[in-house]
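Student: Sharing a model that was predicted from the sequence below.
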Amino acid sequence: METFNNVVLSIKDFLWGPIMLCLLIGTHVLLTIRTKGIQRKTFTGVKLSVTPDKEASGDIGGFAALATALAATIGTGNIVGVATAIGIGGPGAVFWMWFTGLLGMATKYGEATLAVKYRVKAKDGSFIGGPMYALERGLGHKWLGVLFAIFTGIACFGIGNMTQANSIAESMSGTFGVPKIATGIVLMIITGLVILGGVKSISKVCEKLIPLMAGLYIVGCIVICIINGAHIPAAFAAIVKGAFNPAAAGGGFVGATVVACIRAGVSRGLFTNESGLGSAPIVDACAATRNPARQALISMSGVFWDTIVVCLLTGLVLVSSIIKDPVGMEGLVGANMTAGAFNAIPVVGPAVLTFGLLTFAWSTILGWSYYGERCWVYLCGVKSIMPFRVVWTFVVLVGCVAALDVVWNIADVLNACMAFPNCVALIGLSGVIASETKKYVWDKNAEMGGLMKWMDDVAPQLDK
């Protein structure tokens, strides 16, 4: 088993190496240009997310779709992933996470555009879409759609279920002394009660849970930033300087090379917001929307909350805490580093962090259950829905009590395998994305100027 795990780990390191990072960043840049800087419409997307589209058809509202997608993306990566990136690449890694999220908004927009445009109605009357349908109906490559569905249908059990359940069980055991089997049984029951009701049940829970859990965590971060107020300017300076010259960061940070800094920030940023993996558009496809661009703008705003807001606040909390108390934070990595920072608020801080870790992980289980289900519907039809939900619920219990090193690494490999066909769809159909954007977004906006005027000039050449 150890040999097998080492082989899987080697494959994972290769797949998530420079080739994958260049593919995803390249897709981000291409779609930023093709959409003429759609990131400018971020706050329009935020506004639309809380504005019901009563004239549209779909299974759930736009905000419900956004909340369900955020449930899967706002997870332990926002808490642990930022700390891991800082540990590897120094404070400058936060800058590259933020920058990757900014570019990734265009990719998330493109994914949702294709998901809604090429969605279909399943035999049970529900909408279904995602990269598999874009590949089949848009590019005419069904075999790539099948591959994406297989990769996602298997990966979901690892990255979206067992590893998340295990983190909850570990937290409950370490913090409160609750046996893992007890946590597993309770978690299995409450998860089953939610997912057996389908996407409407999942979205109802996510609509209430996501604002609560994200709101509490954000407030906690803001309070710590206020406590560390005197060190916030230095933290900003360390993040910006460290992005291009890690040795200049100072403040008790271990030196890191520029390459390590960029790789740590970019890889953790991509992993955190999932732009380019093709998972989130699966739920966007069932949203009630009058045109693809509307839901795409809403979906894009999810990256803003996930990476631009939550990850940036986490980074400021961690970097300012290290500058404030380099001795006390020395040697802390991952979740322990974040826990050390949240100790700045006695009693309340650790409680907020624990609540965040538990709810972030559980919400990921809910969100990914829908992704996996829709992929199996694509492969096997609606008859697979109930068996999948039953198996998914049982696997939650297994995840709580199993050792998951191999499972985590296999899931990472399959995540990378998801990204390749999804990027094929995004690049191959970038002209469709550009056309939909021009039709529904930019035709109403004549004033560009500066960099955006340059994009206006470049985009037609890419069309040719």
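Tutor: Received the coordinates, thanks.
Student: Only C-alpha atoms from now on, for both contacts and neighbour counts.
Tutor: OK.
Student: ok, Ile410 - contacts?
Tutor: 8, 12, 155, 158 (C-alpha atoms under 8 Å, 6 or more residues apart in numbering).
Student: Kindly recompute the last result at 6 Å.
Tutor: By C-alpha atoms under 6 Å, 6 or more residues apart in numbering, no residues touch Ile410.
Student: again with Gly276
Tutor: Residues near Gly276 by C-alpha under 6 Å, 6+ apart: Ala419.
Student: If we use 7 Å, what do you get?
Tutor: Counting by C-alpha atoms under 7 Å, 6 or more residues apart in numbering, Gly276 makes contact with 24, 107-108, 419, 422-423.
Student: neighbour-wise, which of the residues you listed leads?
Tutor: The member of these that has the most neighbours, counting by other C-alpha atoms under 10 Å, is Thr107 with 34 neighbours.
Student: That one is in what secondary structure piece?
Tutor: If you go by DSSP states H and E, Thr107 is part of helix 92-117.
Student: Just give the number of residues close to Gly198.
Tutor: 16.
Student: no wait, Gly428
Tutor: Using other C-alpha under 10 Å, Gly428 has 15 other residues around it.
Student: cool, the one 10 residues further on as well?
Tutor: The number of residues packed near Lys438 is 17, by other C-alpha under 10 Å.
Student: helix/strand/coil for it?
Tutor: helix (DSSP: H, G, I helix; E, B strand; the rest coil).
Student: Which residue, other than its chain neighbours, is closest to it?
Tutor: Thr35 (7.7 Å; C-alpha to C-alpha, 6 or more residues apart in numbering).
Student: next up, a second structure to put side by side with the first:
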Amino acid sequence: MIDLINFINNVLWRSVLIYLLLGTGIYFTLRTRFIQIRHFRHMFSLLKNSTKSDSAGISSFQALCTSLAARVGSGNLTGVAIALTAGGPGAIFWMWVVALIGMATSFIESTLAQLYKTKDDQGNYRGGPAYYMEKGLGMRWMGVLFSIFLLIAFGLVFNALQANSIAMASAVAFNFDPLYVVIALTLLSGLVIFGGIRSIARVAEKVVPLMATIYLLLAFWIIGHNITQMPAILALIVKSAFGLQEAAAGAMGYGIAQAMTQGIQRGLFSNEAGMGSAPNVAASATPYPPHPASQGYMQMFGVFIDTIVICSATAAIILASGALEQSAGNISGIDLTQRAMAYALGSWGPAFIAVAIFFFAFTSIIANYAYAENNLIFLERNHPTGLMLFRCVALSMVMYGSLADLPVVWKMADIAMALMAITNLTAILLLSGVALKVAKDYNYQRTLGKIPSFDASRFPELAPQLEPGIWENNKPH
């Protein structure tokens, strides 16, 4: 079974997705004329009015925090460590690359999600890749396929993965029985997810900024105490990314392949750009300015925070500590991150990481569920019994995660993630003309000094595809 999982994983990542992901990101970067660089400051400016919302949607800030809750999880602590042990320091460089070009991809997919959003039976905004596949492409079958992949990945596998990281971290730091830790986690998660998307958004809005700020402050403190090592660490990352460290040993090609594969895999798992996950919550927002492209910018900002800021901080801590060399391949995952913290902070380092990953993974679990619920509603049209049953299954996977073998869980997550990404990237490439036209409209209004608003009447060719009542009477307040 493990051999089959490894074979499928290698085919998807080394022969298909690595080229599709990078190619799509480069294509959107060029077509948007490097939007992630040209409009970098604009992403920050949108935070000023991001707390506005209405009765149908959550605020843009809540949507950003919910997507960050899913992004900022075990991938930032465990995933970075796995990338370093399996791909070497060069994997971090490729994580940066996939994040930078992925910012453009994230802009496109979240803009499309906002454009094609609908309202559910309770009057709440719903949308995402499955919806733009159905409405924009007229391919409901493609949306169904994507929804199934997402339900497996985010509703099941990823929740087991987050629970696995919590259980391991607690065992290392406090010698807790993993089962008891995950029972507590399951109960806590259940209290939130049974409240639906608004409950999840409220929790994410409060917890995510706090936990990210505390983690970054500590990381910057550690980096500051090792500031003299940072130039050498940066040089090591770049050299390893292109196999220069391995060239003398005659393993240059293998070194580059490992660094690229691990960096792109772990980078995509962490920032989720192009995977089609974040657009599910981006569509639930009431955007301000009231234009689909504003959510594209907000979610592009999320990719930057996740990988360029938080993952880089974790990598710097591990590389500065010397834990990677001293482990000699004997430890990986959260053990390596905790050992690195112990070198920097002493005996309370592993405890801090255990607490941090508990909150990181907890918020990821509830955000992952929000994505899954959105796609279950796409399939079932608000079927109450199906929704209740799925919540129970999702929580049972959290319990399973405490007992699962980490490498097998990661491989399963990679496969589910790859299938989701392939389906979503195909859709957004087919709809790229629409997204670019909407983005052009947004920025044209900005050049005129206006607060952008989306007027569907300016896009008569889209009228049959858009949900009636969503984009009418849509003026800034």
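Tutor: Now that the structure is in, tell me what you want to look at. The shown structure was predicted, so the numbers you read here are calculated from the model rather than taken from an experiment.
Student: what's the helix or strand that comes right after the helix holding Thr107 of structure 1 aligned against in structure 2?
Tutor: Using DSSP H and E, the next helix or strand after helix 92-117 of structure 1 towards the C-terminus is strand 120-121. Aligned by TM-score structural alignment, strand 120-121 of structure 1 falls on residues 118-119 of structure 2.
Student: Show me how far the matching stretch is from its chain's centre.
Tutor: Distance of stretch 118-119 of structure 2 from its chain centroid, counting by C-alpha atoms, centre = their mean, to the nearest Å, is 23 Å.
Student: What of stretch 157-168 of structure 1?
Tutor: 15 Å.
Student: and the next element down the chain from the lengthiest helix in structure 2?
Tutor: Counting residues, the longest helix found in structure 2 (DSSP state H) is helix 349-380. Helices and strands here follow DSSP H and E; after helix 349-380 of structure 2, the next one along the chain is helix 384-401.
Student: Mean distance of whichever helix or strand comes after that following helix to its aligned residues in structure 1, please.
Tutor: Using DSSP H and E, the helix or strand that follows helix 384-401 of structure 2 towards the C-terminus is helix 406-430. Compared with structure 1 after the fit, helix 406-430 of structure 2 shows a mean deviation of 2.4 Å (mean C-alpha distance after the TM-score superposition for structure 1).
Student: can you list contacts of stretch 58-78 of structure 1?
Tutor: By C-alpha under 7 Å, 6+ apart, stretch 58-78 of structure 1 touches 49-50, 52, 126-127, 200, 203, 206-207, 210, 272-274, 280, 283-284, 286-289, 295, 298-299, 302, 306, 310-311, 357, 360-361, 363-364, 367-368.
Student: start to end distance for it?
Tutor: Taking C-alpha to C-alpha, to the nearest Å, the first and last residues of stretch 58-78 of structure 1 lie 30 Å apart.
Student: which ones are touching the aligned partner of Val80 of structure 2 in structure 1?
Tutor: For Val80 of structure 2, the equivalent position in structure 1 is taken to be Val82, counting by TM-score structural alignment. Neighbour list for Val82 of structure 1: 311, 314-315 [criterion: C-alpha under 7 Å, 6+ apart].
Student: Give me the mean deviation of the strand or helix carrying Val82 of structure 1 from structure 2.
Tutor: Here Val82 of structure 1, judged by DSSP H and E, is contained in helix 82-89. Comparison of helix 82-89 of structure 1 with structure 2 after fitting gives an average deviation of 2.3 Å (mean C-alpha distance after the TM-score superposition for structure 1).
Student: okay, and stretch 19-35 of structure 1 goes to which residues in structure 2?
Tutor: Using TM-score structural alignment, stretch 19-35 of structure 1 lines up with residues 16-32 of structure 2.
Student: residue range for stretch 193-207 of structure 2 in structure 1?
Tutor: Residue span in structure 1 matched to stretch 193-207 of structure 2, by TM-score structural alignment: 195-209.
Student: What sits closest to Ile183 of structure 2 if chain neighbours are left out?
Tutor: Met399 (6.7 Å).
Student: Which residue, other than its chain neighbours, is closest to Ser126 of structure 1?
Tutor: Closest to Ser126 of structure 1 by C-alpha to C-alpha, 6+ apart is Asp59, at 6.4 Å.
Student: so how far is Val281 of structure 2 from the corresponding residue of structure 2 for that neighbour?
Tutor: Asp59 of structure 1 maps onto Gly57 in structure 2, with residues paired by TM-score structural alignment. Using C-alpha to C-alpha, one obtains 10 Å as the distance from Gly57 of structure 2 to Val281 of structure 2.
Student: With Tyr254 of structure 2 instead?
Tutor: 39 Å.
Student: of these two, who's got more company?
Tutor: Val281 (32 against 14).
Student: my read is that one is in a helix, agree?
Tutor: Yes: if the criterion is three-state DSSP, then Val281 of structure 2 is within a helix.
Student: Next one: the nearest residue to it once chain neighbours are set aside from Arg381 of structure 2, what distance?
Tutor: Leaving aside its sequence neighbours, Val281 of structure 2 sits nearest to Ala63 (C-alpha to C-alpha, 6+ apart; 5.7 Å). Using C-alpha to C-alpha, we find Ala63 of structure 2 at a distance of 22 Å from Arg381 of structure 2.
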